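Novice: I would like the atomic coordinates for the input below:
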Amino acid sequence: MQIGMVGLGKMGGNMAERLRRAGHEVVGYDRDPKVGDVASLEELAARLVAPRVVWVMVPAGEPTRSTVMRLGELLSPGDVVVDGGNSNYLDDRKHADALAEHGVGFVDVGVSGGVWGLENGYALMAGGDPQHVEKLQPIFQALKPEGEDGYVHAGTVGAGHFAKMVHNGIEYGIMQAFAEGWELLEATDVVTDVPGAFRSWRTGTVIRSWLLDLLVRALDEDPDLAELKGYAEDSGEGRWTVQAAVDHAVPLPAITAALYARFSSRQEDSPAMKMVAALRNQFGGHAVSSAEGMRAKGADAPGADVNPPHA
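Specialist: Alright, predicted model coming up:
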């Protein structure tokens, strides 16, 4: 199957490569001409054979909105645009309605897998009309992990990004619990092998998970996390999850507390936030700040923002 890919960064580039390995033809566009196959969205649309599919992997907000709007002008009835970025689910209906005026379909897909997705596959949560989602099944099957799990048609437009938003909110809570547990173990002299304790939990316990595996990996690389500043950015989806909970009167005490803990990390060097920062780097390749680097930049001031939000 032929597909256009807009945005060839950490996620988009690896997804394009996984699709190529599965035998699909990918025509890629990126603002960096060194990594793209074409020089513009116009050239991308011209290279694709109708009915066309274009998958967008650019930062949420205005970059996604402007890209989707431009594709609506370039594409034809029967084509489909996929937003696989971390967009707010409330934006999806606006984008779908705008594209529908041109006869172009829209599918939103929440994507999880980070920098490991190229080899392991990506968990995919799709939202959209059944006829549009069905058209994308060969792409979904190539991107997802092997086996029956890892993909869901979650519902109508917006459902994919809503499911991914809640997924990320849960991720916040789990990461915060691991981080607080690590800080408590480190704060006493009762347990003398803290990394070993976490390692022992990887098999046979009810908290074994990929995040626990990544935690152990982070401690293997830096046992005391001495090289990290206790600063953790939030990607936006944690905030949206909490806001959705307010909108629907659903209590989310753990997820809300985890989001607020990230805010607190920008005010002081929190030991727990070092672990959160380490875990984000492990599964997503997110940027981290060294303790020395933060001091050198004078970024210890409250509210200093050294890591831009992940898109």
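Novice: drop to CA atoms for contacts and neighbour counts, all remaining ones
Specialist: Noted.
Novice: Now do the strands in the protein.
Specialist: Along the chain, counting by DSSP state E, strands occupy 2-6, 25-29, 53-56, 80-83, 105-112, 123-127, 151-155.
Novice: so which of those strands gets nearest Glu134?
Specialist: Closest to Glu134 of the strands of the chain is strand 151-155 (C-alpha to C-alpha; 9.4 Å).
Novice: Not counting its own residues, what contacts the closest one?
Specialist: Ala123, Leu124, Met125, Ala126, Gly127, Gly128, Val133, Phe140, Lys144, Gly160, Ala163 (C-alpha atoms under 8 Å, 6 or more residues apart in numbering).
Novice: rerun that using 6 Å as the cut-off
Specialist: The contact list for strand 151-155 (C-alpha atoms under 6 Å, 6 or more residues apart in numbering) reads Ala123, Leu124, Met125, Ala126, Gly127, Gly160.
Novice: Counting neighbours, which of these end up buried?
Specialist: Among these, those classed as buried by 16 or more other C-alpha atoms under 10 Å are Ala123, Leu124, Met125, Ala126, Gly127, Gly160.
Novice: Does the fourth one touch Gly160 like I think?
Specialist: I take that to be Ala126. Yes: at 4.2 Å, Ala126 and Gly160 qualify as touching, with contact defined as C-alpha atoms under 6 Å.
Novice: Give me the number of neighbouring residues for Met273.
Specialist: Applying other C-alpha atoms under 10 Å, we find 28 residues neighbouring Met273.
Novice: compare with the first, here's sequence two:
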Amino acid sequence: MLMTQQADIGLIGLAVMGQNLVLNMTDHGFKVAVYNRSREKTDEFLAAEPDNENLLGCFSIEELISSLAAPRKIMLMVKAGEVVDLFIEQLLPYLDEGDIIIDGGNSLYTDSQRRTDYLAEKGIQFIGTGVSGGEEGARYGPSIMPGGNVAAWASVKPIFQAIAAKADDAPCCDWVGDGGAGHYVKMVHNGIEYGDMQLIAESYHLMRYGLGLSADECQTVFAEWNTGLLDSYLIEITAEILKFKDEDGAPLVDKILDAAGQKGTGKWTGISSLELGIPVTLITESVYSRCLSALKDERIKAQAHFGEIPPTPAMSEQEKAEMLQAIHDALYASKIISYAQGYMLMREAAKEFSWQLNYGGIALMWRGGCIIRSTFLGEIKNAYEANPELSNLLLADFFSNALQKSAANWRKAVIFAIQRQIPTPALSSALTFFDGYKSATLPANMIQAQRDYFGAHTYERIDAPRGTFFHTDWIQSGGRVSSTTYEV
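Specialist: Model (predicted):
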């Protein structure tokens, strides 16, 4: 039986995220038609919402499409990859020119670019949108990052901006850019999330095993940090996690296996950084840290082979307090590096794919609803509003001053970790990047000489214009300069 009611939007995929987005939409007065491959899932969802007049259950693709007002808007909340393409093909026979397909999953940005182009040829508009905030965000206000076919934006804007989180009364949702831009920005968001989580975990590890603090003492520290410069969702939930006790009264976190999982978006960020030649070192170290954590059995054997880490030397309360401040400053400074690297990557991707990204607007979209939301993001927005052509966040006064103020304690915390044999790959790589970025001279001249020696790859000279390349016959010249110049 075909539907005659006119729903504002249809949604396919009634897992938790899909259900919560639907309820968010219906709460805001939008009529939503829903469909799931499993009829039982649809029946269960409808049964749980018997009085929701804005909810319309459908049991076939054709039924779903016939229930929608033109232009039809169908949002897919299904597993990224082939499943999205399969649903697109099922939808196409029932759609008219100008109808809109929205992919709200964690899709790879190149897939979103491909789908935008493919559907445009068929007269169908496509939006690939990042949705961040987890289950709670989906239900009460996520961060939404749409990209794709800009012609579709006017039709979905009222819905997306109504259900999005709000920061200073502004919706954490705006158009990102063409093609795969929305999912690219979501990918970078997730990469920064990987970095933030690793930085917090390393800071916790330094407290617990470097300073010998109990879980309760660590909880107190994180709760306090959440009231200052580090105020953020991830710091907040870290304090909540440390508060949680198992049935025997012991901290639950101590009983969780130290082998972290991942779903791929952090890896995608690292791959993109390599493809574009942008040193997103902190995020890639965070991905590798999860990979290393997964080698649990090997790590147990290695510890037995190399011996236990020496016990923590006794420290006075004053020394502990000073080191806690050092860890705080290291975490804050490293967080700045993580965001700066993420923005470097987005800036290069915008050049590569001809996207017009609003960097301050992206920070605004991340200020509420999403996993990396924090007061910190307001300063990023301010930096790009003051200078839209800002080449790097580290050069903005706020962040430059913050790094210089934190530098001494940052180094102190990393040295402390090395002395205690506590791995801090994210905190350390952030410091190394900072030192490299602000160094006018790096040892790459030796690398270029080596490359020219064994492979005749040429090099540039500091006393010649950029773009003028030289090659030296290092062996036959007997140590004397004998170069060939190449104009490029």
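Novice: How close are the two chains, by TM-score?
Specialist: In this superposition the chains share a TM-score of 0.82, using TM-score structural alignment, normalised by the length of the first structure; 271 aligned residues with a C-alpha RMSD of 1.9 Å.
Novice: Relative to Gly169 of the first structure, which of the strands of the first structure is closest?
Specialist: strand 105-112 (12.7 Å).
Novice: so how far is Ala138 of the second structure from the most centrally placed residue in the second structure?
Specialist: By C-alpha atoms, centre = their mean, the mean C-alpha position of the second structure lies nearest to Asn190, the distance being 1.9 Å. Remark: distance between Asn190 of the second structure and Ala138 of the second structure (C-alpha to C-alpha, to the nearest Å) = 16 Å.
Novice: again with Met197 of the second structure
Specialist: Using C-alpha to C-alpha, one obtains 21 Å as the distance from Met197 of the second structure to Ala138 of the second structure.
Novice: more neighbours, those two?
Specialist: Between Met197 of the second structure and Ala138, counted using other C-alpha under 10 Å, the more crowded position is Ala138 (28 against 18).
Novice: list the contacts for the more buried one?
Specialist: Asn20, Leu21.
Novice: mind running it again at 10 Å?
Specialist: Applying C-alpha atoms under 10 Å, 6 or more residues apart in numbering, we find Ala138 of the second structure in contact with 16-25, 131-132, 144, 163-165, 369-370.
Novice: out of those residues, which are buried?
Specialist: By neighbour count, with 16+ other C-alpha under 10 Å, those hold 17-25, 131-132, 144, 163-165, 369-370 as buried.
Novice: one step back: contacting residues for the alignment partner in the first structure of the residue nearest to the centre of the second structure?
Specialist: Using TM-score structural alignment, the partner of Asn190 of the second structure in the first structure is Asn168. Listed by C-alpha under 10 Å, 6+ apart, the contact set of Asn168 of the first structure reads Ser112, Phe162, Ile174, Ser235, Gly236, Glu237, Gly238, Trp240, Thr241, Ile255.
Novice: The second structure: which residue goes with the last one?
Specialist: Okay, so that is Ile255 of the first structure. Alignment note (TM-score structural alignment): Ile255 of the first structure maps to Ile283 of the second structure.
Novice: So that match sits against Ser338, correct?
Specialist: Yes: taking C-alpha atoms under 10 Å as the definition, Ile283 of the second structure is a contact partner of Ser338 at 7.0 Å.
Novice: Would you mind grabbing the residues shared as contacts by the two?
Specialist: Gly191, Ile192, Glu193, Tyr194, Gly195, Asp196, Leu199, Ala426, Ala430.
Novice: Once you drop chain neighbours, what's closest to Glu186 of the first structure?
Specialist: Val194 (6.8 Å; C-alpha to C-alpha, 6 or more residues apart in numbering).
Novice: ok, how many other residues are close to the counterpart of that neighbour in the second structure?
Specialist: Val194 of the first structure maps onto Cys218 of the second structure when the alignment is built from TM-score structural alignment. Using other C-alpha under 10 Å, the number of residues around Cys218 of the second structure comes to 21.
Novice: Just confirm Cys218 of the second structure contacts Thr238, I think it does.
Specialist: Yes: judged on C-alpha under 10 Å, Cys218 of the second structure makes contact with Thr238 at a distance of 9.5 Å.
Novice: tell me, what's touching those two both at once?
Specialist: Counting by C-alpha under 10 Å, 6+ apart, the common neighbours of Cys218 of the second structure and Thr238 are Tyr204.
Novice: do you know how far the nearest residue to Ala257 of the first structure once chain neighbours are set aside is from Gly181 of the first structure?
Specialist: Of all residues not flanking Ala257 of the first structure in the chain, Gly173 sits nearest, at 7.8 Å (C-alpha to C-alpha, 6+ apart). Distance of Gly173 of the first structure to Gly181 of the first structure, given as C-alpha to C-alpha: 12 Å.
Novice: can you map out the helices along the stretch 301-450 of the second structure?
Specialist: Secondary structure of the stretch 301-450 of the second structure (DSSP state H, counting those that start in this stretch): helices located at 317-353, 359-365, 376-386, 397-419, 425-437, 444-455.
Novice: do you know which of those lies nearest Val34 of the second structure?
Specialist: helix 359-365 (26.8 Å).
Novice: and the closest one, how far from the chain's centre?
Specialist: 14 Å (C-alpha atoms, centre = their mean, to the nearest Å).
Novice: what range in the first structure matches it?
Specialist: Under TM-score structural alignment, there is no match for helix 359-365 of the second structure anywhere in the first structure.
Novice: Likewise for stretch 398-409 of the second structure?
Specialist: Aligned by TM-score structural alignment, stretch 398-409 of the second structure falls on no residue of the first structure.
Novice: Tell me the buried residues in that stretch?
Specialist: Under the neighbour-count criterion of 16+ other C-alpha under 10 Å, stretch 398-409 of the second structure has Phe399, Leu403, Ser406, Ala407, Asn409 buried.
Novice: Let me see the contact set for the second one.
Specialist: Going back to what we said before, that points to Leu403 of the second structure. Contacts of Leu403 of the second structure by C-alpha under 10 Å, 6+ apart are Asp329, Ala330, Tyr332, Ala333, Ser334, Ile336, Ile337, Leu394, Asp397, Trp410, Phe434.
Novice: run the last query once more with 7 Å
Specialist: Ala333 (C-alpha atoms under 7 Å, 6 or more residues apart in numbering).
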